[in-house]
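Novice: Structure for the following, please:
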Amino acid sequence: MEQEIDTQELGEKIVKVLKTIYDPEIPVDIYELGLIYDVMVNTDSEVKILMTLTTPNCPVAESLPMEVEERVKSLDMVKDAEVEITFDPPWTQDLMSEEAKLELGLL
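Specialist: Sure, this is the predicted structure:
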């Protein structure tokens, strides 16, 4: 019998991984930067991440989503991961956490 996974626990582990990935132009991780809109985990350990970029012309538009996908897939509990990019709503500084704003001197 397969072990039931704790999707909340897995979600927290995924967020920890996302906080290790930094935007190359801004010295803040992508989670605190507000680039991650949603992390969905199902009971089959499949993960879908909805994220955006600071701009559609972002220099890491190709590599950053791949890095997110690969890092999340590297977690033992994750069977598969998919990253979807959206620009709706577009990213603004309002999406940044207080911590990120403080780090960048915006508070």
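
Novice: C-alpha from now on. contacts and neighbour counts both.
Specialist: Fine.

Novice: now the strands: where do they sit in the protein?
Specialist: 36-41, 46-51, 80-85 (DSSP state E).

Novice: could you dump these to a markdown table with distance to residue 13 and mean neighbour count?
Specialist: Written out in a markdown table, the entries for those read as follows (distance: least, CA to CA, whole Å; neighbours: other CA atoms under 10 Å):
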| stretch | distance to residue 13 | mean neighbour count |
| --- | --- | --- |
| strand 36-41 | 11 | 16 |
| strand 46-51 | 12 | 19 |
| strand 80-85 | 13 | 17 |
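
Novice: Please provide the structure for the following sequence as well, for comparison with the first:
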Amino acid sequence: MSTEELDTTELGEKILKVIKTIYDPEIPVDIYELGLIYDVFVNEDREVKILMTLTTPNCPVAESLPLEVEDKVKSIKLVKDAEVEITFDPPWTQDLMSEEAKLELGML
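Specialist: All right, here's what the predicted structure looks like:
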């Protein structure tokens, strides 16, 4: 296994750790546990692409939340660049939330 492969796995874990520090301001659960992060791609050039959604298209943080994700991921030393793409396909539902998020919000 080359060090490149190890790096992208390690980098992926660092990215997730950072993403888990970002919260939807209306819900006391991080955006990862909420199920808003659909996918994280890291290429060999250490460029990151994050596919995420919002709870609704009219979400009050529709402008600021993706920028916060982008900025925080870009702040990781090993990341060369980061881009967030918003999608509403599939639309977010409460089913995408982790058990921990549902427990936190009293839904279990």
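
Novice: re the thing from before, how about TSV for the strands of the first structure, with distance to residue 93 of the first structure added?
Specialist: Converted to TSV, these look like this (distance: least, CA to CA, whole Å):
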stretch	distance to residue 93 of the first structure
strand 36-41	13
strand 46-51	15
strand 80-85	18
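
Novice: Can you tell me which of those strands is nearest to residue 105 of the first structure?
Specialist: When the strands of the first structure are ranked by distance to residue 105 of the first structure, counting by CA to CA, first place goes to strand 36-41 at 21.3 Å.

Novice: which residue is nearest the centroid of the first structure?
Specialist: When the first structure is reduced to its mean C-alpha position, the nearest residue by CA atoms, centre = their mean turns out to be residue 36, at 4.3 Å.

Novice: Enumerate every residue touching the closest residue to it other than its chain neighbours.
Specialist: In space, not counting the residues next to it along the chain, residue 36 of the first structure is nearest to residue 51; the distance is 4.4 Å by CA to CA, 6 or more residues apart in numbering. Taking CA atoms under 8 Å, 6 or more residues apart in numbering as the definition of contact, the neighbours of residue 51 of the first structure are 35-38, 83-86.

Novice: and if you look at residue 40 of the first structure?
Specialist: Taking CA under 8 Å, 6+ apart as the criterion, residue 40 of the first structure is in contact with 11, 47-49.

Novice: buried set for the longest helix belonging to the second structure?
Specialist: When the second structure is parsed with DSSP state H, its longest helix is helix 3-19. Judged by neighbour count using 16 or more other CA atoms under 10 Å, the buried positions of helix 3-19 of the second structure are 8, 11-12, 14-15, 18-19.

Novice: Thanks again, I'm all set now.
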